[in-house]
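>>> Sequence and predicted model, in that order:
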Amino acid sequence: MNNILLSIIGPTAIGKTSLAIQLAKEYQSDIISADSRQFFQEMNIGTAVPSKQELEMAKHHFIQHISIQQEYTVGDFEKDALNKLDYLFTKNNPQIMVG
């Protein structure tokens, strides 16, 4: 069976997180964040980071997981996300990416 990655994309604050959580619940999937600013712990304003309640509703990955002081490139994210997806697809299919 082929692995399926559902991608939800669009501008900030249009409801992507809410849709991703609904899908994650329905498919019992995790959520991979692909938002370039939500990676950073120190960026809380203007990034629409999911609330604590939203984070508890579905497992999220790559939300505020590194400091802005660390170097983190798109190549680093690609490697990390592909490794995470390899693991997640062993648990369930489809998986969800949002950003």
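In hand now; what should we look at?
>>> Please count neighbours and contacts with C-alpha atoms only from this point.
Noted.
>>> Now for residue 89: which residues touch it?
Listed by CA atoms under 8 Å, 6 or more residues apart in numbering, the contact partners of residue 89 are 3, 95.
>>> hmm, try it at 7 Å
The neighbours of residue 89, taking CA atoms under 7 Å, 6 or more residues apart in numbering as the test, are residue 3.
>>> Could you tell me which residues within the helix or strand harbouring it count as buried?
Under the criterion of DSSP states H and E, residue 89 resides in helix 74-91. Across helix 74-91, burial judged by 16 or more other CA atoms under 10 Å covers 81, 85, 88, 89.
>>> can you redo the residues you listed as CSV with distance to residue 69?
Formatted as CSV, the buried residues of helix 74-91 follow (distance: CA to CA, whole Å):
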residue, distance to residue 69
81, 20
85, 26
88, 28
89, 31
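>>> got a list of what the residue most central in space within the chain touches?
In the chain, the centroid-proximal residue (CA atoms, centre = their mean) is residue 33; its distance is 1.8 Å. Taking CA under 7 Å, 6+ apart, we find residue 33 in contact with 60, 61, 62, 63, 97, 98, 99.
>>> second one coming, line it up with the first:
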Amino acid sequence: MKLLVVLTGPTGVGKTRLSLKLAHTLDSPVISCDSRQMYREMRIGTAAPDPKDLEAVEHFFIGNLSIHDYYNAARFETEALALLDKLFETR
């Protein structure tokens, strides 16, 4: 069975902590949809996971871009859907 768990809510309500617990329980990666956490220069103010958490659980779309890179919602959609297809095929 393929399962996609989606966590939403404002910054600072515990989504990251819960996502880490779920990732460990389900042996699953975390796919971030945060439009700011994907920029490596914006760690402060975005509540990005700390390096220890990033090492403990595989994360996607966290710190993977520079603020100088062009990126938009359409590109994210394309990349996220391709990633989901790949993960569902291999897990």
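It's in. Quantities reported herein were computed from a predicted structural model and do not represent experimental measurements.
>>> And the helices in structure 1?
Counting by DSSP state H, structure 1 has helices at residues 16-27, 52-57, 74-91.
>>> Is it possible to get a markdown table of the ones you listed that adds distance to residue 44 of structure 1?
Formatted as a markdown table, these follow (distance: least, CA to CA, whole Å):
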| stretch | distance to residue 44 of structure 1 |
| --- | --- |
| helix 16-27 | 16 |
| helix 52-57 | 13 |
| helix 74-91 | 20 |
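>>> and of these, who's closest to residue 10 of structure 1?
Among these, helix 16-27 comes nearest to residue 10 of structure 1, with 7.4 Å by CA to CA.
>>> How far away from the center of its chain is that closest one?
Chain-centre distance of helix 16-27 of structure 1: 11 Å, with CA atoms, centre = their mean, to the nearest Å.
>>> Mean per-residue distance, that helix versus structure 2.
Mean deviation of helix 16-27 of structure 1 relative to structure 2 after superposition (mean CA distance after the TM-score superposition for structure 1): 0.6 Å.
>>> tell me which residues of that helix are tucked away?
Under the neighbour-count criterion of 16+ other CA under 10 Å, helix 16-27 of structure 1 has 16, 17, 20, 21, 23, 24 buried.
>>> ok so, going back, so which of the helices of structure 1 comes closest to residue 39 of structure 1?
helix 74-91 (9.5 Å).
>>> returning to what we had before: ok, of the contacts of residue 33 of structure 1, which one's closest to residue 10 of structure 1?
residue 99 (6.7 Å).
>>> tell me the contacts of residue 66 of structure 2?
Listed by CA under 7 Å, 6+ apart, the contact partners of residue 66 of structure 2 are 39, 40, 41.
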